[in-house]
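[1] Just the structure for this:
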Amino acid sequence: MSKKIAVQFRKSARTRHAYERLRQCKSCGNYTALWTDHCLQCGETGQLRTLNEIAQSIHRRNTVRDAMIVFSISLAAFFLAETFAQMAIAIVAGIAFVAGYIFLSRRYALAVESRLLHQMLVTENRAIRDGLLLDIEDAAGDLKADEHKAAYEKLREIGYLITGNQVKVLKLMCLSHFILRSDMDLELSALIPTGFEPDFVRYLNEVLKISPQLVKRDTLNYVVKHRSSIEASEGGRETLILAAGAALRVKSYVVQYQHLIADFVEELPRERLLRLCKLLQGSHDEAPELYDKARDTVKLKYDFDPEFQGLV
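    Below you'll find the predicted structure:
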């Protein structure tokens, strides 16, 4: 493997919904999840709009169209009127209806635009997927050119919308070329593959050392499911010990993954064992095997350590 390099990842925008990362080209209709200003399909620059902007534009256009229809009916009534009073009523009623319609349109704009967005996502599903596949091809081109940082940053954006194994594997390939640090905006849950993947286990091992707080139930479930394969791999036992230590973040994890933790209690670092004992204090019935193993390990290694006294 080539020498690992130190990198600083481009900041990824935080969005409430994944679809907010999408933009559509006004020229050709192609969709993209990338931040670039040019369209990968037609090459035009400055033509990309977010889906929210598109929905707002459609809403404004529909409002103007409907207002014109209402006012046209009012004008028709004006010309067909037989008296001045009828003409006045037609104009006043038309203006009132148009004003009322515009008021209601603005008041319920968010609801209308939300419905338009939903319709767009349903009807444009195939086009959106085609656009994202074009994004993947662009990232793959960077990967082939050994531009691993650019490739990863693009795949990270795509990964918010396409969660398939292919994107995860490509991201792991990129990450294997970087020196990982605790100050980096690292991901873990989004990289969990569908099956046993050695590249993911190697990445997990590094993350467990520098950012164990990223470990959630989905990661621990993966470790439990593929425990035998992980243990058989290079550095696998260390990974399992680190995973057991990371499971000590909250008590509910300790209870749920007590069998995994119990098998590695004797190899836990002192601070992790102390954390375990504090979580287990008064909880013998919830995890009896783990409780007994923790007590025996403390008696063997830290019997005279005052911090352990009275915990288990």
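[2] Going by C-alpha atoms from here, please, whenever you check contacts or count neighbours.
    Noted.
[3] Summarise which helices and strands the longest helix anywhere in the chain is packed against.
    When the chain is parsed with DSSP state H, its longest helix is helix 51-80. In this structure, helix 51-80 makes packing contacts with helix 84-107, helix 109-123, judged by 3 or more CA pairs under 8 Å, 6 or more residues apart in numbering; DSSP states H and E.
[4] Can you list the residue ranges for helices in this protein?
    So, for the chain - with DSSP H - the helices run 51-80, 84-107, 109-123, 125-144, 148-159, 165-175, 198-210, 217-225, 227-232, 236-246, 251-256, 258-262, 270-280, 288-301.
[5] Next, the angle from the second one to helix 51-80.
    So that's helix 84-107. If you take axes from the mean of the first three to the mean of the last three CA atoms, to 10 degrees, helix 84-107 sits at 170 degrees to helix 51-80.
[6] run this one through as well so I can compare:
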Amino acid sequence: MMKKLPVLLNPYIKTRYPYNKLKICRRCNHFTVLGDAQCPVCGKFALKNVEAQAAYKLKLKMWKERFFALFIIIVGFAMSESAMHSTLIVAGGMLLVALLWTLQKRSTPALLLLQLQKIFQKEAYTLTAGLVNDRETAIQVFHSGDKPLAFEMLREIGALVHTDQLRLEQILLLQSFVLRKDMDLMLDPLLMDHFNPDLVEYIGELAKIRRDLLKENTFRYVLLHEAQILKMEHGESILVGVAGAAVRMKRYITLYPYLLMRYARKLPKDRFLRLYQMLQSSPHAGASPLYQEVMEIYNERYKWDEDFKRTSKETDLQTDRN
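    The predicted structure follows:
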């Protein structure tokens, strides 16, 4: 069995859009999400945020339009045949420039997005090559022995590259670490379209230490591959852990009742107690098959348990108040 490493991972800094961390070299046009200031290809300190580069190009374009408008005014002024004509040309031209300036200012956010799209479309091959180079750099760091840094690099690349291969590399690295509750972990971005035992093992780990990371996409993934998970060595215990995580919210109990029905008998006492409490507090749960299954388990195992008696008394008092 592989010995897991105790590590410290830097928190993942989230951005509004995945491309917010993408940089481009002003010298060689290389893209990267790993560089800070120095380009990893040409070695020049010429990396610039791709949004800043788009804003720079947009500003140049706007100034060209303004200078063109001024050029028209100058030509018109030079060709005017009278003072009145010149005055009208200058007044009309200044109004045109002012209107152009106002329109450009108001449409800047939309124009900036269009400029970004142009950059990504024009440099699609270079962008892909840059991200491939970033992954190769991360793999080299992994082979050098710095697994935490390699994971952090792959995590940054994963914000832009959505392939199962990259997800699997991140999962395998995570599974080589001693995972803790205080770590900045993730799950949804690592879910795959197909069954993968390493991903399932990772889900099982998170079900123990970070139930809050198991959300609807995870429950759907587990239900889709439940039969294959049960064939794994610890598959049933993983499914029990996932069912225990589903008890965290009433919404999940409503959406996935049959998952809970299948593993309710295996739930630890604290998770079953929470399930019992949430069903008792729900006015419409009484007719559901899940409620009947839970009450059957309750009558068999916990009918005389003080924790459950306390819950029953609180529910009765709440009913009397209503």
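[7] on that earlier part again, can you give the distance of the longest helix of structure 1 from its chain's centre?
    With CA atoms, centre = their mean, to the nearest Å as the basis, helix 51-80 of structure 1 stands 39 Å off its chain's centre.
[8] now do stretch 103-113 of structure 2
    Using CA atoms, centre = their mean, we find the averaged C-alpha position of stretch 103-113 of structure 2 to lie 27 Å away from the chain's own average C-alpha position.
[9] Report the separation between the two terminal residues of that stretch.
    Separation of the first and last residues of stretch 103-113 of structure 2 by CA to CA, to the nearest Å is 16 Å.
[10] List of residues touching stretch 10-30 of structure 1?
    Defining contact as CA atoms under 8 Å, 6 or more residues apart in numbering, one finds that stretch 10-30 of structure 1 is touched by 31-34, 39, 41-42, 44, 47-52, 127-128, 131, 153, 157, 160-161.
[11] Could you do stretch 122-138 of structure 1 as well?
    In this structure, residues lying in contact with stretch 122-138 of structure 1 by CA under 8 Å, 6+ apart are 30-34, 40-41, 154-155, 158, 162, 167.
[12] Compute the number of surrounding residues for Ala151 of structure 1.
    The number of residues packed around Ala151 of structure 1, counting by other CA atoms under 10 Å, is 25.
[13] Contact partners for it?
    By CA under 8 Å, 6+ apart, the residues touching Ala151 of structure 1 are 139-143, 171, 174.
[14] In PyMOL, select just the buried ones from the residues you listed.
    When burial is assessed using 16 or more other CA atoms under 10 Å, the buried subset of these is captured in PyMOL by this command:
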select buried, resi 139+140+142+143+171+174
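[15] where's Pro40 of structure 2 relative to Glu136 of structure 2, distance?
    Between Pro40 of structure 2 and Glu136 of structure 2 the distance is 12 Å, computed by CA to CA.
[16] no wait, Arg26 of structure 2
    Separation of Arg26 of structure 2 from Glu136 of structure 2 (CA to CA) stands at 22 Å.
[17] ok, and the closest non-adjacent residue to Ser2 of structure 1?
    Nearest non-adjacent residue to Ser2 of structure 1, counting by CA to CA, 6 or more residues apart in numbering: His177, 7.1 Å away.
[18] And Asn49 of structure 2, by the same measure?
    Of all residues beyond its chain neighbours, the one nearest Asn49 of structure 2 is Lys23 (4.3 Å), with distances taken as CA to CA, 6+ apart.
[19] what's the matching residue for Glu206 of structure 1 over in structure 2?
    Alignment note (TM-score structural alignment): Glu206 of structure 1 maps to Glu205 of structure 2.
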